[in-house]
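1. Task: produce atomic coordinates for the following.
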Amino acid sequence: MDRPDLPLNALRVFEVATRQGSFTKAAIELRVTQAAVSHQIARLEDLLGVTLFLRTSQGLLPTDEGRLLFPVLEHGFDAMARALDGLGGRRNIEVLKVGVNTTFALGWLMPRLAAFRQAHPEIEIRISTNNNRVEILREGLDMAIRFGTGGWSGHEAIGLMDTPLSPLCAPELATRLLHPADLGQMTLLRSYRSAEWPGWFEAAGTSCPPVSGPVLDSSIALAELAASGAGAALLPVSMFDHYITQGRLVQPFGITVSAGRYYLAWPSDRPITRAMSTFSRWLSGQSPEETGPYSA
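-> Predicted coordinates:
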């Protein structure tokens, strides 16, 4: 049976609503009412004979059918925009939207990004920073740089680099630290990964003291708090070289422990664009410890 012609406007509304994760936000972007967005989605679902969204306590989530349709439409609309730009005499720019862990963005990526832009002026990188909690599809991203152990369900991932953790503190506090056990005399600032400090003390060959310092979900915030003299923070040293060079932080011990790696990840069902491939190759070439794809 022939499928009825699908209205382009309804397809566009679906693409925006999926990317925004909200009918309200979609209405704002499209400059229409929320009722108009709901009407277009209902019309599209009726024509396709499937449900495209689930309304949950976490918000608007695409169904399996919606997840299948979204990347095709997203890249289709992007391709149309590039073609129209070409007809208008404008340079054909491909936009790549990348979510980046804030620590990696400030400590490694941003100082190198100018070199990528110079080498690839045909690709516009749009960076969105986060504290490692990112939903690529829902946030309208193409790829994301995340910290962890890899193996994210439904995603491909390329390992970029390991960034071992070591205690960092203000110079005035470091003068009190002769042995790893001396850290028990000061506040130990914590991330939401509770096993990090016990893991470091185990690597140092000494027992872990009670850890009761503030819990923060940002390494940048931990570094700033440590630099202010509030305590010692367990941080990826290579991401905070500039703090050490500036004399704001000191690494009192050379002992390190690995808690994960940085990965470049993208949805397994997303078609690989030229920009995604180019950025992936460049990033892997810049990284000292490239590994092969990891899928789950």
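2. Please make it C-alpha for all contacts and neighbour counts, starting now.
-> Fine.
3. Let me see the ranges of the helices in this protein.
-> Counting by DSSP state H, the chain has these helices, from start to end: 8-20, 23-30, 34-48, 64-87, 102-104, 110-119, 171-174, 196-204, 219-227, 241-245, 274-286.
4. Show me which residues of the fourth one are buried.
-> This means helix 64-87. For helix 64-87, the buried set under the neighbour-count rule, 16 or more other C-alpha atoms under 10 Å, comprises 66-67, 69-71, 73-75, 82.
5. Put together CSV for these, with distance to residue 32 on each row.
-> As requested, those are arranged in CSV below (distance: C-alpha to C-alpha, whole Å):
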residue, distance to residue 32
66, 22
67, 24
69, 23
70, 21
71, 23
73, 20
74, 20
75, 23
82, 25
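6. Let's have the helices of the chain in a markdown table, adding distance to residue 157.
-> Shown next, in a markdown table, are the helices of the chain (distance: least, C-alpha to C-alpha, whole Å):
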| stretch | distance to residue 157 |
| --- | --- |
| helix 8-20 | 21 |
| helix 23-30 | 29 |
| helix 34-48 | 32 |
| helix 64-87 | 18 |
| helix 102-104 | 16 |
| helix 110-119 | 20 |
| helix 171-174 | 38 |
| helix 196-204 | 23 |
| helix 219-227 | 22 |
| helix 241-245 | 26 |
| helix 274-286 | 10 |
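7. Tell me which of the ones you listed lies nearest to residue 145.
-> Closest to residue 145 of those, according to C-alpha to C-alpha: helix 102-104, at 8.0 Å.
8. If you count contacts, what does that closest one end up packed against?
-> helix 219-227 (3 or more C-alpha pairs under 8 Å, 6 or more residues apart in numbering; DSSP states H and E).
9. Quick one: list the elements packing against the helix it packs on.
-> By 3+ C-alpha pairs under 8 Å, 6+ apart, helix 219-227 packs against helix 102-104, strand 232-236.
10. To compare with the earlier structure, here is another sequence to fold:
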Amino acid sequence: MSDYLPSLSALRAFEAAARHLSMTLAAKELNVTPGAVSLQIRDLESSLGVKLFERKTRALALTVEGADYFSTLRAAFRLVREATAAITARGRGAVLNVTCTAGFATYWLVPRLRRFEAMHPEIDVRISASHRVLDFSATGSTLQSATDSAAMTA
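-> Got it, this is the predicted structure:
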């Protein structure tokens, strides 16, 4: 098996052109000229030794090899887009701070956390186990002890 890997720009050009079946729409998406997309694809076809498109008058069609390659590249680019979205979402500060008792965290919250993180990978969950509880009615969400809270409600 060869270790050869085509240029990322050529792969992006091919994937966009195959998805749109248009050099013009691919060029618009990639912010380049249609001629640049065409050249990237021609270079890719040359380096692979395979024709990826049937070029017709004002139309493109994928060859069998092109369709197979596109299917694999589309999945690979989807994974890259998802990974990028997940990591940039974490970088933007999507944080869920949870303050609860140690017993609640241990016996109820933590066993369910893996499922929540699988459903919401963009949220960074931070757990603080404490005997203190948050007073959400107070300005700034200050902490107060559980005994203080109980005394206030009595």
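11. Pick the most deeply packed of the helices and strands packed on helix 219-227 of the first structure.
-> Ranked by mean neighbour count, these are led by strand 232-236 with a mean of 27 (mean count of other C-alpha atoms under 10 Å).
12. and that one, which stretch of the second structure?
-> Using TM-score structural alignment, none of the residues of the second structure align to strand 232-236 of the first structure.
13. now the angle from that strand to helix 196-204?
-> With axes from the mean of the first three to the mean of the last three C-alpha atoms, to 10 degrees defining the directions, strand 232-236 of the first structure sits at 80 degrees from helix 196-204.
14. Please list all residues in contact with residue 6 of the first structure.
-> 44, 47 (C-alpha atoms under 8 Å, 6 or more residues apart in numbering).
15. one more time with 6 Å, if that's ok
-> Neighbour list for residue 6 of the first structure: empty [criterion: C-alpha atoms under 6 Å, 6 or more residues apart in numbering].
16. and if you look at residue 27 of the second structure?
-> By C-alpha under 6 Å, 6+ apart, the residues touching residue 27 of the second structure are 33-34.
17. That one and residue 34 of the second structure: what is the separation?
-> Noted for residue 27 of the second structure: a distance of 5 Å to residue 34 of the second structure, by C-alpha to C-alpha, to the nearest Å.
18. quick revisit: now, among the buried residues of helix 64-87 of the first structure, which is nearest to residue 279 of the first structure?
-> Checking these against residue 279 of the first structure with C-alpha to C-alpha, the nearest one is residue 75 at 16.7 Å.
19. For residue 96 of the first structure, see how far away that closest one is.
-> According to C-alpha to C-alpha, residue 75 of the first structure and residue 96 of the first structure sit 11 Å apart.
20. cool, and residue 87 of the first structure?
-> Remark: distance between residue 87 of the first structure and residue 96 of the first structure (C-alpha to C-alpha) = 21 Å.
21. Kindly report the same for residue 147 of the first structure.
-> For residue 147 of the first structure, the distance to residue 96 of the first structure - C-alpha to C-alpha - is 20 Å.
22. Kindly report the same for residue 263 of the first structure.
-> Separation of residue 263 of the first structure from residue 96 of the first structure (C-alpha to C-alpha): 17 Å.
23. next one: residue 223 of the first structure
-> For residue 223 of the first structure, the distance to residue 96 of the first structure - C-alpha to C-alpha - is 30 Å.
24. Mind checking which of those two has more residues around it?
-> Per other C-alpha atoms under 10 Å, whichever of residue 223 of the first structure and residue 96 has more neighbours is residue 223, with 25 against 19.
25. how about the closest residue in space to the more buried one that isn't next to it in sequence, what does it touch?
-> Taking C-alpha to C-alpha, 6 or more residues apart in numbering, and ignoring the residues beside it in sequence, residue 223 of the first structure has residue 233 as its nearest neighbour in space, at 6.7 Å. For residue 233 of the first structure, the contacting residues are 167-168, 189, 226, by C-alpha under 6 Å, 6+ apart.
26. could you measure residue 28 of the first structure against residue 52 of the first structure, distance?
-> Relative to residue 52 of the first structure, residue 28 of the first structure is positioned 20 Å away (C-alpha to C-alpha).
27. between these two, which one's more packed in?
-> Using other C-alpha under 10 Å as the criterion, residue 28 of the first structure and residue 52 rank with residue 52 on top: 22 against 12.
28. isn't that one right up against residue 63?
-> Yes. Using C-alpha atoms under 6 Å, residue 52 of the first structure is in contact with residue 63, at 5.3 Å.
29. Quick check: residue 1 of the first structure vs residue 223 of the first structure, distance?
-> Counting by C-alpha to C-alpha, the gap from residue 1 of the first structure to residue 223 of the first structure is 62 Å.
30. Please disregard the earlier target; I meant residue 245 of the first structure.
-> From residue 245 of the first structure across to residue 223 of the first structure, the span is 14 Å (C-alpha to C-alpha).
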